[in-house]
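S.K.: build me a structure from this.
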Amino acid sequence: MPDLTDDDGLTVGQVSTRLGVTVRALHHWDEVGLARPSLRTAAGYRLYTVADVERLYRVVVYRELGLGLDRIRAILDDADTDVPDALRAQRTQVAERINRLQQLSAGLDRMIDAHERGLLLTAEQQASIFGSHWNPDWPARARQRYGDTTQWRQYAERSASRSPEEWQAIADAVAGLERVLGDAMDSGVIPGSPEANQLVERHREMFSSSYFPLTRQMQVCLGRMYESDPAFAAHYDGIRAGLATWLRRSIDASARAHSIDPDAATWQ
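M.R.: Coordinates of the predicted model:
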């Protein structure tokens, strides 16, 4: 504790400076009877004696340990209070709080990493989950292209909480839907038919639950990319020859059924 030799007492401002607490806190502790100044000047100003400041110092220490004011009062004034036991209980609470903060810190690290990388999977995990055709550079390219969009932020926030097993379940579900799309094309399902529209809606719902909410206009934009981008076209045509074009046509026809002009659709 600071060395105090002021025989006439210290003002609230002086104590505030010495102990590093606000004047407001000192006034509050005075009002609730936790630590009151023992002296008053002729003009009525509060003055703290050395003993008062010693008590205040203990209040400050216990507050920094996280104890509430009522608990501090009991430790300082109740002779029956087991101080070591009270401090052990507080230590347990502090340890629990530290554990929660460590978990929060780890979660923040994952969130930051997800916003910067997209997928929190190693290259080996990505190949195992998404297949040998998967390029581990794709997430980085996607971030460069879409990193400032709302959709990237939504995708990253979901990615941060997903395990490899959850990504595997998503990959399996997507692959299953793609096989269904290929089978539908092979069986002669016509874009714009009720069955094709149902599959388009299923595609939109699966995409929305797996990556980020997808509007019908955004789905039209994706359909264009599936057909025009060499990597996407190769992926879908690898499932069934012509599937990329069939899917784009089906998405366009479904959009028209919802009063959306595919030629004027934008990413919104």
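S.K.: use CA for all of it now, contacts and neighbours both
M.R.: Fine.
S.K.: what are the buried residues along the longest helix along the chain?
M.R.: Looking across the chain with DSSP state H, the single longest helix is helix 83-117. Across helix 83-117, burial judged by 16 or more other C-alpha atoms under 10 Å covers 90, 110, 111, 113, 114, 115, 116, 117.
S.K.: could you do stretch 14-30 as well?
M.R.: 15, 16, 18, 26, 27, 29.
S.K.: picking up where we left off before, just checking, what packs against the helix or strand that the longest helix of the chain is followed by?
M.R.: Scanning forward in sequence from helix 83-117 by DSSP states H and E, the next helix or strand is helix 123-130. If contacts are counted by 3 or more C-alpha pairs under 8 Å, 6 or more residues apart in numbering; DSSP states H and E, helix 123-130 sits against helix 164-186.
S.K.: quick one: the helix it packs on to helix 123-130, angle?
M.R.: Note on geometry: by axes from the mean of the first three to the mean of the last three C-alpha atoms, to 10 degrees, helix 164-186 and helix 123-130 are set 40 degrees apart in direction.
S.K.: structure for this one too, so we can compare:
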Amino acid sequence: MSNDSTLYTVGDVARRFAVTVRTLRHWEALGLLSPAQRSWSNYRLYSAGDCARVQRIIIYRATGMKLIDIKSLLDSGDTAVEHLKRQRERLVAHRRETAAGLVAAHRHALSEFFPVTPAKHYLISRAYITDERFRSHYDAQQEGFAQWLADAIAHVARASGVDTDNPVWE
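M.R.: Model (predicted):
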């Protein structure tokens, strides 16, 4: 989808962005997307600009944003750079939420054996990077996972008020 004057059918756009034709029609019904033209047989035809809008919608949806909010953002008149900055902020926030959820699930799993406070969780997580047995276990799941998990636990611990410079087993 490179030539700015080329028009794409609804099927072309759906395949290109791995969405259904029904999804594109739904977005059109909501006023989120509008085809640049209609063919003589009334088929929807999308421009490169329309395709760029579809891409933005998909990215914002991936962050959990509601369609009505996406419409407001896209209709705000912001530049492409402003949209990219906002998308980055949303993706970073989404990743943080996901990481916090994984840390909570990890802490909950440990809590089945004994009570695990955020401070205890932080102290245990230090072994994930200092003890080769833990590190190799977690890194076998995904290279660098031990460090990532320890960092995520530290972030959540600090957000919970744990002094990570002087943690106390409590």
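S.K.: quick one: TM-score?
M.R.: The TM-score (TM-score structural alignment, normalised by the length of structure 2) is 0.53; 113 aligned residues with a C-alpha RMSD of 3.2 Å.
S.K.: picking that back up, show me which pair in the buried residues of stretch 14-30 of structure 1 is furthest apart.
M.R.: Among the buried residues of stretch 14-30 of structure 1, the pair separated by the greatest distance (C-alpha to C-alpha) is 18 and 29, at 16.4 Å.
S.K.: helix, strand or coil for the residue of structure 2 most remote from its centre?
M.R.: Here structure 2 reaches farthest from its C-alpha mean at residue 40, the gap being 39.7 Å by C-alpha atoms, centre = their mean. Under DSSP: H, G, I helix; E, B strand; the rest coil, residue 40 of structure 2 falls in the coil class.
S.K.: cool, residue 80 of structure 1 as well?
M.R.: coil.
S.K.: and it, how far from residue 63 of structure 1?
M.R.: 20 Å (C-alpha to C-alpha, to the nearest Å).
S.K.: repeat that for residue 28 of structure 1.
M.R.: Counting by C-alpha to C-alpha - residue 28 of structure 1 and residue 63 of structure 1 are separated by 14 Å.
S.K.: and for residue 218 of structure 1?
M.R.: Separation of residue 218 of structure 1 from residue 63 of structure 1 (C-alpha to C-alpha): 54 Å.
S.K.: the aligned partner of residue 26 of structure 2 in structure 1: which element?
M.R.: Aligned by TM-score structural alignment, residue 26 of structure 2 pairs with residue 28 of structure 1. Applying DSSP H and E as the criterion places residue 28 of structure 1 in helix 23-31.
S.K.: can you tell me what sits against that helix?
M.R.: With C-alpha atoms under 8 Å, 6 or more residues apart in numbering as the test, helix 23-31 of structure 1 has contacts from 12, 13, 16, 35, 36, 37.
S.K.: that one: how far from the chain's middle?
M.R.: Put simply, helix 23-31 of structure 1 sits 38 Å off its chain's centre (C-alpha atoms, centre = their mean, to the nearest Å).
S.K.: so which residues of structure 2 form helices?
M.R.: Taking DSSP H, the helices of structure 2 run over residues 10-17, 21-29, 48-62, 67-74, 80-110, 118-130, 132-141, 145-159.
S.K.: and the gap between the aligned partner of residue 55 of structure 1 in structure 2 and residue 28 of structure 2?
M.R.: Applying TM-score structural alignment, one finds that residue 55 of structure 1 aligns to residue 53 in structure 2. Using C-alpha to C-alpha, residue 53 of structure 2 is found at 12 Å from residue 28 of structure 2.
S.K.: the helix holding residue 28 of structure 1 vs helix 69-77, what angle?
M.R.: Using the same axes, to 10 degrees: helix 23-31 of structure 1 against helix 69-77 is 60 degrees.
S.K.: mean per-residue distance, helix 23-31 of structure 1 versus structure 2.
M.R.: Following superposition, helix 23-31 of structure 1 is found to deviate from structure 2 by 1.0 Å on average (mean C-alpha distance after the TM-score superposition for structure 1).
S.K.: ok and that helix relative to helix 50-64, angle-wise?
M.R.: 110 degrees.
S.K.: run a quick neighbour tally on residue 243 of structure 1.
M.R.: Look at residue 243 of structure 1: counted by other C-alpha atoms under 10 Å, it has 25 neighbours.
S.K.: check the one 3 residues further on too.
M.R.: Each residue near residue 246 of structure 1 was counted by other C-alpha under 10 Å, and the total is 24.
S.K.: that one reaches residue 185, doesn't it?
M.R.: Yes: using C-alpha atoms under 8 Å, residue 246 of structure 1 is in contact with residue 185, at 7.1 Å.
S.K.: which residues of structure 2 does the helix or strand in which residue 233 of structure 1 is found align to?
M.R.: Element membership for residue 233 of structure 1 (DSSP H and E) is helix 230-239. Residue correspondence for helix 230-239 of structure 1 in structure 2, counting by TM-score structural alignment: none.
S.K.: show me what counts as buried in that helix.
M.R.: 232, 233, 234, 235, 236, 237, 239.
S.K.: tell me which of these is nearest to residue 145 of structure 1?
M.R.: Using C-alpha to C-alpha, the buried residues of helix 230-239 of structure 1 come closest to residue 145 of structure 1 at residue 232, 16.0 Å.
S.K.: which residues does the closest residue to residue 2 of structure 2 other than its chain neighbours contact?
M.R.: Closest residue to residue 2 of structure 2 apart from its sequence neighbours, by C-alpha to C-alpha, 6 or more residues apart in numbering: residue 48 at 7.2 Å. With contacts defined as C-alpha under 8 Å, 6+ apart, residue 48 of structure 2 is in contact with 1, 2, 3, 4, 5, 6, 7.
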